[in-house]
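>>> Sequence and predicted structure below; questions after.
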Amino acid sequence: MAAAFTTLSTTETLKTEPWKKPWWHAAGRDISILLWVCLIHITAAIGLVLYPIPGWRIFLGAVALVFLGGLGTTVGYHRAIAHRALRLNPWARGVLIFLAMFNGSGAPTTWAAGHRLHHAKADTPEDISSPRWGGFWWAHLRWLWQAGEPPIDRYCPDLSGVSYRAWRWFQTPILALSYFGGLYFSPAAFFWLGAIRLCFGLHAQCFVNSVCHTEPGIAVGEDSSRNVKWLALMHLFQGENWHRNHHARPGSARLGWSWRQPDAGYALILALEKLRLATDVRHGTPHGRADSDDLIVKAA
């Protein structure tokens, strides 16, 4: 996720090697992100003690919300907005952005800027979330509140319209609904549909930055991304765990390259294409030419 307001840019903070600072040191007003992460983890721990078995309806409801939120992030944020691997109908894009924000992924402009920066500077000291420099926990969580805000104007000149930037103003009410919404049903639902689900979704996303960038034997400055099979289950088979595939063809809407690499996100894209809610889909194949992202290249 990303904070609604920040003051320091990623470039400014990474020059100070923030991974060497205490974990509780936040960049600018990104203290709000640290407080949010602490809040959902403390609440989730309490919930697991009080309601370790919430009942099958609540459990399935939490799984469904995780799945929908994951689709919002992988299809809406990652493939459509950050890499422009497809063009979404405005209504479909709005629904996916809402689901991603409800899942705790932050505003679309901040998410896309951070991800494009990651690709432009992968595994260099300027990489916003590389475990090579800051270690596992830096890449997994700490960069969220210690790296500073990515330069949105530089990495997202195509997202300057109100239809993207206005979502930042809705972030707080959407997160409040995400956190408290389960109270409508029961105390157990409050914990499982709220903080427990949010923690699970957060760590599922963060494993892509940490575990999926730990390929052994890679020289400094080379791409350390790798595919991680077991992470497919945590991602509910939505495809983000095929991270080496993605780095090889970042502009492709397809992350899983065969039936042995399930990719529910790509299946949704195919369905949206059939319904004419998605156009200009870049159906990459593993043996085709490598895709490039013009905005990432220019920003770098």
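Looks like it came in fine. Numbers count the residues shown, from 1 in each chain.

>>> For the rest of this, base every contact and every neighbour count on C-alpha atoms.
OK.

>>> longest helix of the protein?
helix 31-50 (DSSP state H).

>>> in it, what counts as buried?
By 16 or more other CA atoms under 10 Å, the buried positions in helix 31-50 come out as I31, S32, I33, L34, V37, I40, H41, T43, A44, A45, G47.

>>> Output the contacting helices and strands for it.
helix 143-146, helix 197-209 (3 or more CA pairs under 8 Å, 6 or more residues apart in numbering; DSSP states H and E).

>>> Quick check: next helix or strand after the longest one?
Read that as helix 197-209. Proceeding N to C from helix 197-209, the next assigned helix or strand is helix 231-234, under DSSP states H and E.

>>> Equivalent analysis for the shortest one, please.
Moving toward the C-terminus from helix 143-146, the next helix or strand (DSSP H and E) is helix 152-155.

>>> buried ones in that following helix?
I152, R154, Y155.

>>> Pipe those residues into a markdown table and attach distance to G134 per row.
Converted to a markdown table, the buried residues of helix 152-155 look like this (distance: CA to CA, whole Å):
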| residue | distance to G134 |
| --- | --- |
| I152 | 23 |
| R154 | 24 |
| Y155 | 23 |
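
>>> which one among those residues gets closest to L277?
The nearest member of these to L277, counting by CA to CA, is Y155 at 25.9 Å.

>>> What's the separation between the closest one and I46?
Y155 sits 39 Å away from I46, going by CA to CA, to the nearest Å.

>>> C199 too?
13 Å.

>>> export the buried residues of helix 31-50 to JSON lines and tack on distance to Y164?
What follows is the buried residues of helix 31-50, written out as JSON lines (distance: CA to CA, whole Å):
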{"residue": "I31", "distance to Y164": "24"}
{"residue": "S32", "distance to Y164": "21"}
{"residue": "I33", "distance to Y164": "20"}
{"residue": "L34", "distance to Y164": "24"}
{"residue": "V37", "distance to Y164": "24"}
{"residue": "I40", "distance to Y164": "26"}
{"residue": "H41", "distance to Y164": "29"}
{"residue": "T43", "distance to Y164": "31"}
{"residue": "A44", "distance to Y164": "31"}
{"residue": "A45", "distance to Y164": "34"}
{"residue": "G47", "distance to Y164": "34"}
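
>>> next, the one to line up against it:
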Amino acid sequence: MSILDFLAHGLTGSPTWLVIAYFFAVTQLTIFGTTLFLHRSAAHRSVEFHPLIAHVFRFWTWLTTAMVTRDWVAIHRKHHARVETEEDPHSPVAHGIWKVVFHGVTLYQEAKKDREMIMQFSQGLEDDFIERKLYAAHPNWGPSLMFFINLALFGFIGVAIWAFQMLWIPVMAAGVVNGLGHWWGYRNFETDDRSTNLTPWAFFIGGEELHNNHHAYPSSAKFQLRRYEWDIGWSVISLLRRLGLAKVLRIAPTLHVRPNIQLPDAETLKAAMTVRFELSKRYFREVIRPTLHDELAAAKRAGIRLSGRLRRGIASDGRWLSNEQREAMETWLATRPSLATLVEHRRRLNEILARTSKNAEERLEALRAWCSEAEASGSRALAQFAADLRGWSLAPQAV
């Protein structure tokens, strides 16, 4: 083989099918290394992998991304702790959607300069010899080695593959998930942030497309939470678990409704606090939305229209509206006392369940009072919701 043949086709001869298969294999392995190892295992401790599997993931993320485990984990944990605030390293709310989509890597590089923050949010990570002396000390050696591997295998075509590899995480993770995943999509849960699910069939970015599900239950190894959803990352975890190479530590809790419970008890309170984002979404769907639909229809007949933004604001209690928009929403609600009552009951319930409010006994008494008032409110939907809520508990987890 001449040098020109080698540079043109590499050691493999670069058949089209092999180039395509190799490209998708290496980029998907990088995605799996990020979502399974860095995200679900290192950052959230929801799954443990066999040391060999964990090191394969760690080596591959070093080889293909130059990301240091400690830096990535700390920045991600801070994202959850400071979500949608000025301190959030990559929030579209704070930085703007297009900056996060197109300059997500820049935001990541800026965040990792704060070494005090990195140490604060990276507690409990493995810090062995190879991490200190190679992966963290020389992160750029990995992609450099990957460059020569690709060049040897495919010649100049391998260089193009390498370039796309280097763009894969910045585009798919930093851009699509961190950006679009807080800007566009559907929401199963009314979380305290603007996270969304990009698609119910999450197979291209390792399951990270189900971003709203993840923000609702960050410590869950399983992102698919509806029957119609698919998290390919969970499929890989399940396969590794069957092979004895992974141990699932936590998944999202499941609600169980106990019959004939007359008063909310400690189990009720624990369940409501644990699934409070699902509770808020369910309250809107079962209690507020039917009345809202009737009020919107009546307003339309009277020639009055409520903007889509304000309708969505009612669903989120106006959390993401401007002061002017929130005032307009409150004015509209003030002329519709039945709907305003339902919205006010939701606000009070959310205040009771907020972790910063009261101690457990005070919260339980407040929850009991809320249920009594809800059942006496005159709203059949609200009374039924309160009656169901009394029997809420968490089903035993079988991970």
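Arrived safely, thanks for sending. Nothing here was measured: the structure is a model prediction, and the numbers come from that model.

>>> I'd like to know how many residues surround L364 of structure 2.
By other CA atoms under 10 Å, 22 other residues sit near L364 of structure 2.

>>> so where does it fall, helix or strand?
helix 360-375.

>>> Which part of structure 1 matches that helix?
Under TM-score structural alignment, helix 360-375 of structure 2 corresponds to no residues of structure 1.

>>> Please spell out which residues along stretch 128-139 of structure 2 are buried.
Buried residues in stretch 128-139 of structure 2 (16+ other CA under 10 Å): E131, Y135, A136, P139.

>>> Around the nearest residue to the second one once chain neighbours are set aside, how many other residues sit close by?
With sequence-adjacent residues excluded and distances taken as CA to CA, 6 or more residues apart in numbering, Y135 of structure 2 is closest to W62, at 6.3 Å. Other residues near W62 of structure 2 come to 26 when the count uses other CA under 10 Å.

>>> Just confirm W62 of structure 2 is within a helix.
Yes: assessed by DSSP: H, G, I helix; E, B strand; the rest coil, W62 of structure 2 belongs to a helix.

>>> Trace it over to structure 1, please.
Checking with TM-score structural alignment, W62 of structure 2 has M101 as its match.

>>> circling back: looking at the helices and strands packed on helix 31-50 of structure 1, which is nearest to L270 of structure 1?
Per CA to CA, nearest to L270 of structure 1 of the helices and strands packed on helix 31-50 of structure 1: helix 197-209, 22.7 Å.

>>> same for that closest one, what does it pack against?
With 3+ CA pairs under 8 Å, 6+ apart as the test, helix 197-209 of structure 1 has helix 31-50, helix 56-71 packed against it.

>>> can the ones you listed go into TSV with extra columns for distance to A92 of structure 1?
Converted to TSV, these look like this (distance: least, CA to CA, whole Å):
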stretch	distance to A92 of structure 1
helix 31-50	28
helix 56-71	12
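
>>> Now do the contacts for A374 of structure 2.
H345, L382, A383, A386 (CA atoms under 8 Å, 6 or more residues apart in numbering).

>>> does the third one count as helix, strand or coil?
Here A383 of structure 2 is helix, with the state taken from three-state DSSP.

>>> What of the first one?
Using three-state DSSP as the criterion, the local structure at H345 of structure 2 reads helix.

>>> what's the burial count for E222 of structure 1?
Neighbours of E222 of structure 1 using other CA under 10 Å come to 10.

>>> before we move on, back to that, most neighbours, which of the contacts of A374 of structure 2?
L382 (24 neighbours).

>>> so what's the aligned partner of Q224 of structure 2 in structure 1 closest to, chain neighbours aside?
Mapped onto structure 1 by TM-score structural alignment, Q224 of structure 2 lines up with G256. Spatial nearest neighbour of G256 of structure 1, chain neighbours left out: D263 (5.2 Å); criterion: CA to CA, 6+ apart.
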